[in-house]
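Student: please work out how this folds:
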Amino acid sequence: MPSLSTLVLYVIAATLVLVAPGPAVLYVVSQGIRHGSRAAVTAVLGVHAGTLVQVAAAVLGLSWLLLNSSLAFMVVKYVGAAYLIYLGVKALLSRTKAMEDPAAEAKTSRRLLGEGFLVNLLNPKLALFFLAFLPQFVDPSRGAPALQITVFGLIFVLLGLCTDGAYALLAGVIGPWLRGRSRVLRGERYVVGTTFIGLGLFAALTPSTQRHN
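Tutor: The predicted model follows:
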């Protein structure tokens, strides 16, 4: 098992990574503003179910495939980028009237879980992040590397549930205030939509940095 000092350093580093806004945070916050804290927390559970799959992939070595196979990386990269663009277009096309009344366009828990799950599952940079980030804290002299990576990955998920959960609750609190102001709500819709589209285009157009076979 990792030493206490290593765990403390890892928790600090992982928390700094998690609090930085990205696709997952953006998705969670948008759901909290539109549908309330409960919907946002459900989205958080979906997001980190996707993270769990990424952790399992890192432990099983599937992330290595993304690093070394141009085809595998490009497929996941473009599918993930397309999904972010889809979320952005959907946000731009959503009706302000429906957003003012959460019940008018309520999402089922299954849909929230599914969308959140795909946000992190279809993120190849998260897989490569785990591949590059987690091994920095692994000490082979303290046990099996796979077990240590599993521990670090589970800690990352738990921290993510906490940080994204905080974003979810905050968005749920300010959501009712925003829903009573249609002009602000329209602005939120355009900001969220264009940001998702921008993230998708950035992901698609950014040159790959993994090693080619």
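
Student: switch to C-alpha atoms for all contacts and neighbour counts from now on
Tutor: OK.

Student: all helices of this protein, in order?
Tutor: Here the chain has its helices, by DSSP state H, at 4-19, 23-35, 37-60, 62-68, 70-93, 96-100, 109-121, 124-133, 145-179, 182-205.

Student: tell me which of those lies nearest to residue 139.
Tutor: helix 145-179 (7.2 Å; C-alpha to C-alpha).

Student: tell me which residues of the closest one come out buried.
Tutor: Using 16 or more other C-alpha atoms under 10 Å as the test for burial, helix 145-179 gives 145-146, 148-157, 159-172, 175-176, 178-179.

Student: residue 200 reaches residue 82, doesn't it?
Tutor: Yes. Counting by C-alpha atoms under 8 Å, residue 200 touches residue 82, with 6.4 Å between them.

Student: who has more neighbours, those two?
Tutor: Higher neighbour count among residue 200 and residue 82: residue 200, with 25 against 18, using other C-alpha atoms under 10 Å.

Student: for residue 197, see how far away the closest residue in space to the more buried one that isn't next to it in sequence is.
Tutor: For residue 200, ignoring the flanking residues on the chain, the nearest one in space by C-alpha to C-alpha, 6 or more residues apart in numbering is residue 81 at 4.2 Å. From residue 81 across to residue 197, the span is 8 Å (C-alpha to C-alpha, to the nearest Å).

Student: residue 31 now?
Tutor: 17 Å.

Student: would you agree residue 197 is in contact with residue 85?
Tutor: Yes. If you go by C-alpha under 8 Å, residue 197 and residue 85 touch, sitting 4.3 Å apart.

Student: ok, the nearest residue to residue 179 once chain neighbours are set aside - how many residues close by?
Tutor: The spatial neighbour of residue 179 that comes closest, neighbours along the chain excluded (C-alpha to C-alpha, 6+ apart), is residue 100 at 4.5 Å. By other C-alpha under 10 Å, 23 other residues sit near residue 100.

Student: equivalent analysis for residue 109, please.
Tutor: 16.

Student: residues touching the residue nearest the centre of the chain, list them.
Tutor: Residue closest to the average C-alpha location in the chain (C-alpha atoms, centre = their mean): residue 24, at 2.9 Å. By C-alpha atoms under 8 Å, 6 or more residues apart in numbering, the contact set of residue 24 is 47, 116, 119-120.

Student: could you also give me the structure for this next sequence, so I can compare it with the first?
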Amino acid sequence: MATLFMYLGAAILLILIPGPDLIFAVTQGITNGRKAGVYTAAGLALGNTVHTLAAALGLSIIVKTSPLLFTLFKIAGALYLFNLAYKSLKHRKITLVVNEGEKKGEMTLLRRGLIMNILNPKVAIFFLTFLPQFVNYDYGVVPMQMLVLGLIFIVLTALIFGALAYFAGAFSSKFLEKPRVQEGANIAAGVIFVGLGMKLLTTAP
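Tutor: As a prediction, the model looks like this:
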């Protein structure tokens, strides 16, 4: 339960960090209305199912194949997370601005959000490095644990993105365009990424 609560806290904080997906959902909420924003958020969240399946299968193969491969995976994953931390801290003062987008129908936006998420290689790499932090290898059934963790992340993404896209106007002006809020979010992200990287290095199969 302690690991689960830690996972929930980390997942919520990372989902709240302003990024391309969140900006896209909020933009559609502002431009096309609340319903469109929710559909966009749903599409972005559903795209994570593909990354969850890929991460679960990939980690399972790595663990079963070779201890050396697992060690290399840990090192590569940790370096990726440290790089994310560096970028978050380096660009912590950059202000993101939400502009109006194109007028689109709800189903079109759902498909666009889905495809946008699936085709983003950074999301795939993130899932492969983030989810294993919270897998208990003593319990076995690694793919199932990954799928459950991925499902929780998908539900949280849909709920948080959906809520923020629904209240897009108020949210964007009070959060996304506030330099101090964004700087604090980026610093928090950097700290989380460093912690995850260190945890990954100490993970044993």
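
Student: superposing both, give me the TM-score.
Tutor: Once superposed, chain against chain, the TM-score is 0.61 (TM-score structural alignment, normalised by the length of structure 2); 141 aligned residues with a C-alpha RMSD of 3.0 Å.

Student: re the thing from before, distance of the residue nearest to residue 179 of structure 1 relative to residue 33 of structure 1?
Tutor: With C-alpha to C-alpha as the criterion, residue 100 of structure 1 and residue 33 of structure 1 are 10 Å apart.

Student: what's the distance between the residue of structure 1 most remote from its centre and residue 64 of structure 1?
Tutor: Note on structure 1: the largest C-alpha distance from the chain mean falls to residue 141, namely 32.3 Å (C-alpha atoms, centre = their mean). Going from residue 141 of structure 1 to residue 64 of structure 1 by C-alpha to C-alpha gives 22 Å.

Student: how about residue 75 of structure 1?
Tutor: 15 Å.

Student: repeat that for residue 42 of structure 1.
Tutor: Taking C-alpha to C-alpha, one finds residue 42 of structure 1 at 30 Å from residue 64 of structure 1.

Student: ok, those two, which is more surrounded?
Tutor: Using other C-alpha under 10 Å as the criterion, residue 42 of structure 1 and residue 64 rank with residue 42 on top: 23 against 16.

Student: in this structure that one contacts residue 115, no?
Tutor: No. Contact criterion C-alpha under 8 Å: residue 42 of structure 1 and residue 115 do not qualify, at 10.3 Å.

Student: list the residues that contact both of residue 100 and residue 33 of structure 1?
Tutor: residue 179.

Student: what's the mean deviation for stretch 47-58 of structure 1 versus structure 2?
Tutor: For stretch 47-58 of structure 1, the mean distance to aligned residues of structure 2 following superposition is 1.1 Å (mean C-alpha distance after the TM-score superposition for structure 1).

Student: so which bit of structure 2 is that stretch matched to?
Tutor: Aligned by TM-score structural alignment, stretch 47-58 of structure 1 corresponds to residues 44-55 of structure 2.

Student: in the matching stretch, what's buried?
Tutor: 44-49, 51-55.

Student: same check, this time on stretch 125-145 of structure 2
Tutor: Applying 16+ other C-alpha under 10 Å to stretch 125-145 of structure 2 flags 125-136, 142-143, 145 as buried.

Student: in structure 2, what sits opposite residue 27 of structure 1 in the alignment?
Tutor: Checking TM-score structural alignment: residue 27 of structure 1 goes with residue 24.

Student: which ones are touching its match?
Tutor: Shown in contact with residue 24 of structure 2 (C-alpha under 8 Å, 6+ apart): residue 40.

Student: relative to residue 90 of structure 2, how far out is it?
Tutor: 23 Å.

Student: the residue lying closest to residue 66 of structure 1 once chain neighbours are set aside: how many residues sit nearby?
Tutor: Excluding its sequence neighbours, the residue lying closest to residue 66 of structure 1 (C-alpha to C-alpha, 6+ apart) is residue 73, at 4.7 Å. For residue 73 of structure 1, the count of nearby residues is 20 (other C-alpha under 10 Å).

Student: tell me who's in contact with residue 73 of structure 1.
Tutor: Neighbours of residue 73 of structure 1 in contact, by C-alpha under 8 Å, 6+ apart: 65-67, 124.

Student: and it, what pairs with it in structure 2?
Tutor: So residue 73 of structure 1 corresponds to nothing, using TM-score structural alignment.

Student: find me the equivalent region of stretch 191-199 of structure 1 in structure 2.
Tutor: Using TM-score structural alignment, stretch 191-199 of structure 1 pairs with nothing in structure 2.

Student: equivalent analysis for stretch 136-145 of structure 1, please.
Tutor: Under TM-score structural alignment, the match for stretch 136-145 of structure 1 is residues 133-142.

Student: could you find the closest non-adjacent residue to residue 14 of structure 2?
Tutor: Per C-alpha to C-alpha, 6+ apart, closest to residue 14 of structure 2 is residue 189, 6.6 Å.
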